[in-house]
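[1] Next comes the sequence, and after it the predicted model I'd like to discuss.
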Amino acid sequence: MGFGSYDESEQENQEYDTDLDDDGGVSADQNAHDGDVEFEFTASNDELIDRLSDIKENT
């Protein structure tokens, strides 16, 4: 067999576990977090705009 080759008979004999009733999954609200996020900016809007202009000039 060369690279990327496969035995087609193996493709026909594969078994798939489709039992969806098991409890092995994760509940969507299991990792829910309550809280706040706050950002403190030390630069002024003008400084940020100047920095953006510098970045755009360099690309």
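    Right, received. Where do you want to start?
[2] When you work out contacts or count neighbours from here on, use the C-alpha atoms and nothing else.
    Will do.
[3] helix, strand or coil for Asp29?
    helix (DSSP: H, G, I helix; E, B strand; the rest coil).
[4] mind checking how far it is from Gln14?
    Separation of Asp29 from Gln14 (Cα to Cα, to the nearest Å): 34 Å.
[5] can you check His33 too?
    Distance from His33 to Gln14, by Cα to Cα: 40 Å.
[6] With Phe41 instead?
    For Phe41, the distance to Gln14 - Cα to Cα - is 57 Å.
[7] Below is structure B, check it against A:
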Amino acid sequence: MGFGSYDESEQDNQEYDTDFDDESGLNSEENAHEGDVEYEFTASNDELLDRLSDIKESETNT
């Protein structure tokens, strides 16, 4: 058998554990967060646009 080869007869013998009723799963509500996020920008729009153009230029030059 070469690299990536497999025995097709093994495909019929696979067993999957699909029991999702157990308690070992992740409770997504356990880590739920509520609140607000506020951002304070110290740079002006022109400064931010200049920085964006610098980033775009550096990406095209690489």
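    All right, it came through fine. This structure is a prediction, so every number in the text was calculated from the model and none was measured.
[8] which residues sit in contact with the spatially most central residue of structure 2?
    Note on structure 2: the residue nearest the mean C-alpha position is Ser28, at 16.4 Å, using Cα atoms, centre = their mean. Contact analysis of Ser28 of structure 2 by Cα atoms under 8 Å, 6 or more residues apart in numbering lists nothing.
[9] Identify the single longest helix in structure 1, thanks.
    helix 45-58 (DSSP state H).
[10] Run the chain-centre distance for that helix.
    Computed by Cα atoms, centre = their mean, to the nearest Å, the chain-centroid distance of helix 45-58 of structure 1 equals 29 Å.
[11] how many other residues sit next to Leu48 of structure 1?
    13 (other Cα atoms under 10 Å).
[12] For stretch 35-50 of structure 2, measure first residue to last.
    Using Cα to Cα, the end-to-end distance of stretch 35-50 of structure 2 comes to 32 Å.
[13] again with stretch 7-18 of structure 2
    24 Å.
[14] If we go by neighbour counts, what in it is buried?
    For stretch 7-18 of structure 2, the buried set under the neighbour-count rule, 16 or more other Cα atoms under 10 Å, is empty.
[15] next one: stretch 36-54 of structure 1
    In terms of neighbour count (16+ other Cα under 10 Å), stretch 36-54 of structure 1 has no buried residues at all.
[16] centre of the chain versus it, how much separation?
    27 Å.
[17] Stretch 1-17 of structure 2 now?
    The chain centroid and the centroid of stretch 1-17 of structure 2 are separated by 29 Å under Cα atoms, centre = their mean.
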